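> fold the following, please.
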Amino acid sequence: MDDPDAELATVFERFHENPYASVVASQVLRLSEHLPIRAALDVESLAYSTLLGAREFRRWLTARGPRPLPPRSPQEPVRIERNDTELRITLNRPERRNAYGAQVRDALVAALEFALMDPSIEKVLLNGAGPSFSAGGDLDEFGTTPDLAIAHLIRTRAGAARLMARLAERMEVHVHGNCVGAGIEVPAFAHLIRADPSSVFRLPEIGMGLIPGAGGTVSIPRRIGRWRAYHLFVSGTAINADRALDWGLIDRISAA
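Coordinates of the predicted model:
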């Protein structure tokens, strides 16, 4: 760390801005540390659903203001290309910085399910089109699910995290540019992440009154440890590719 005192001050400040989310993040990390991935993802989602009903998230929604739902993708939101035993999956909404909204999520899940069903696919390569790998959850969709129980089921049964974990040994992810929220939480399940030197990683959810909800409370600490994960969660600080490599969040730095 360049200035540990400054980073610690940032953590304290962010903690006091969103104490409920900060405490819940700590509890989830402790509870799920030694759980199987499937169970740990359930713990994350139940906690996330609880925070969706809390005042910190409502405050963030009010400050954000009303937003229209994202338009339908003008192209296939995820491209799939098979080359012999390799399946290449490309997030393909560069006009929205490949945000992990419903359309991208559903198309990514379908691609991962295809890879799971075909044992002849030996390698699955995930990357993103445009200047960023993924800007994380689509903020225009936040707060739009009317039923918190349905939101929990969508995250745990229709999200990409479980499938990524099951495919981990066959998964390689190439990231670049902004990798925010789900844009690193989902890749972190893969056994190999290659990052362009331009890559920047950030987990902003606690600043919204939430916790990482795309599997990040499971995938991130299993790469970098519980304490560093909590630091990234609460501080919301961005780290570059060099620090991410030093911590183990990524495995290699190589130009795209």
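> from now on I want contacts and neighbour counts done on CA atoms only, so please keep to that.
Fine.
> now residue 194: how far from residue 244?
Distance, residue 194 to residue 244, by C-alpha to C-alpha, to the nearest Å: 11 Å.
> are there residues contacting both of these two? Which ones?
residue 250 (C-alpha atoms under 8 Å, 6 or more residues apart in numbering).
> residue 181 against residue 208, yeah?
No - using C-alpha atoms under 8 Å, residue 181 is not in contact with residue 208; the gap is 11.7 Å.
> more neighbours: which of those two?
residue 181 (27 against 19; other C-alpha atoms under 10 Å).
> and the gap between that one and residue 223?
15 Å.
> with residue 180 instead?
From residue 180 over to residue 223 (counting by C-alpha to C-alpha), the distance is 16 Å.
> which one of these two is surrounded by more residues?
residue 180 (23 against 18).
> what residues are up against that one?
Counting by C-alpha under 8 Å, 6+ apart, residue 180 has contacts 134-136, 200-204.
> can you redo those as a markdown table with distance to residue 99, neighbour count and secondary structure?
Shown next, in a markdown table, are the contacts of residue 180 (distance: C-alpha to C-alpha, whole Å; neighbours: other C-alpha atoms under 10 Å; DSSP: H, G, I helix; E, B strand; the rest coil):
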| residue | distance to residue 99 | neighbour count | secondary structure |
| --- | --- | --- | --- |
| 134 | 5 | 30 | strand |
| 135 | 5 | 23 | coil |
| 136 | 5 | 25 | coil |
| 200 | 15 | 23 | strand |
| 201 | 14 | 26 | strand |
| 202 | 14 | 23 | strand |
| 203 | 14 | 27 | coil |
| 204 | 14 | 21 | coil |
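> one more to line up against the first:
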Amino acid sequence: MYGKEPAVLLEKDGPIAVITLNRPENLNAFNVEIRDGLYEAILAFRDDPSVNGLVICGAGRGFCAGADLTEFGTEPSVIRKRRIRLQRDLWDEIRRFPKPLAAALHGFAVGSGLEMAMLCDFRMAAPGTILSLPEAKLGMIPAAGGTQSLPRLVHQGLALEFALFGNRITAEEGLERGMISMIVPSEKLLETTIDYMKALVGRNPNSAKWIKSLVAHGLEMPLSQGLAREKVLVARSWATRR
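Now for the predicted structure:
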């Protein structure tokens, strides 16, 4: 439709890129348009040398209400979704994003919205933000990495309980459990998240990327391999200081 705003908005604040999910009339429910826009934005900011960090946020009354079941809820669309995912694996691109990445959550982060946030390095949240993985209540399984990212943030038992019951908790409870990094007043949420990311990468953007890489990939390899990789990157970092 002529004049319609895109479902994903992009901007920069200095070295920090900001991606805004922009379907406020649908509570930013995750659809094909958002998926494709996010995928293209993630790749563009990944390769943009002027971007040192990234923030994902949502327009309107919440961060993201999860998958739009009018598009992803029927069997043909699920099959199509799986086929497209083989071509464009958005979740893996977010997980492997080489620069520090934060989600600014408000209102609610539900289903794939929360799963996307858990793939980020940091999750800032406004007071009272609702967090939930309701898929089990619908006879489904979280499909955006939630079963793997959640137990890397909280105790395995808590992760299982949260995913199996599909209960809702607040951001304050999420902070206690380790799912949320920081509670921020609603009116300062995006500003604070951007400032936090600027401080994070401000001293040395390359060091920030290397440290993120070491921490993230170290969880997936034996300690000996992680230490060996650390030595390589330490040597590389010293070489760039000369």
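> overlap in contacts of residue 181 and residue 208 of the first structure?
If you check residue 181 of the first structure and residue 208 against C-alpha under 8 Å, 6+ apart, no residue is contacted by both.
> what do we get in the second structure for residue 239 of the first structure?
With TM-score structural alignment defining the correspondence, residue 239 of the first structure maps onto residue 169 in the second structure.
> mind listing the helices for the second structure?
Here the second structure has its helices, by DSSP state H, at 32-47, 69-72, 75-87, 90-95, 112-119, 146-149, 156-165, 171-177, 189-202, 205-218, 223-241.
> mean neighbour count, those: which tops it?
Using mean count of other C-alpha atoms under 10 Å, the stretch among these with the greatest mean number of neighbours is helix 112-119 (a mean of 25).
> tell me what that helix is packed against?
The contact analysis (3 or more C-alpha pairs under 8 Å, 6 or more residues apart in numbering; DSSP states H and E) places helix 112-119 of the second structure against helix 90-95, helix 146-149.
> now render those helices as a markdown table, adding distance to residue 47 of the second structure.
Output for these, formatted as a markdown table (distance: least, C-alpha to C-alpha, whole Å):
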| stretch | distance to residue 47 of the second structure |
| --- | --- |
| helix 90-95 | 12 |
| helix 146-149 | 25 |
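> for the ones you listed, which one sits closest to residue 34 of the second structure?
Closest of those to residue 34 of the second structure is helix 90-95, at 10.6 Å (criterion: C-alpha to C-alpha).
> next, the mean deviation of that closest one compared to the first structure.
Comparing helix 90-95 of the second structure with its match in the first structure after superposition yields a mean distance of 1.4 Å (mean C-alpha distance after the TM-score superposition for the first structure).
> how about that helix, aligned to which bit of the first structure?
So helix 90-95 of the second structure sits over residues 160-165 in the first structure, by TM-score structural alignment.
> now stretch 205-223 of the second structure
Stretch 205-223 of the second structure maps onto no residues of the first structure, going by TM-score structural alignment.
> re the thing from before, save the contacts of residue 180 of the first structure as JSON lines, and put in distance to residue 74 of the first structure too.
Conversion of those to JSON lines gives the following (distance: C-alpha to C-alpha, whole Å):
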{"residue": "134", "distance to residue 74 of the first structure": "17"}
{"residue": "135", "distance to residue 74 of the first structure": "18"}
{"residue": "136", "distance to residue 74 of the first structure": "19"}
{"residue": "200", "distance to residue 74 of the first structure": "27"}
{"residue": "201", "distance to residue 74 of the first structure": "27"}
{"residue": "202", "distance to residue 74 of the first structure": "28"}
{"residue": "203", "distance to residue 74 of the first structure": "28"}
{"residue": "204", "distance to residue 74 of the first structure": "28"}
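> aligned counterpart of residue 39 of the second structure in the first structure, please.
Per TM-score structural alignment, residue 39 of the second structure is aligned with residue 109.
> look at the residue in the first structure that residue 26 of the second structure lines up against and say how many residues are nearby.
Mapped onto the first structure by TM-score structural alignment, residue 26 of the second structure lines up with residue 96. A count of nearby residues for residue 96 of the first structure, using other C-alpha under 10 Å, gives 16.
> tell me how far residue 96 of the first structure lies from residue 226 of the first structure.
31 Å.
> now do residue 197 of the first structure
Counting by C-alpha to C-alpha - residue 197 of the first structure and residue 226 of the first structure are separated by 25 Å.
> and what of residue 125 of the first structure?
27 Å.
> gap between the match of residue 26 of the second structure and residue 239 of the first structure?
22 Å.
> what about the aligned partner of residue 143 of the first structure in the second structure, how many residues nearby?
Aligning on TM-score structural alignment places residue 143 of the first structure opposite residue 73 in the second structure. Neighbour count for residue 73 of the second structure, taken as other C-alpha under 10 Å: 11.
> just to revisit the earlier point, ok, and the closest non-adjacent residue to the match of residue 39 of the second structure?
Nearest non-adjacent residue to residue 109 of the first structure, counting by C-alpha to C-alpha, 6 or more residues apart in numbering: residue 160, 5.4 Å away.
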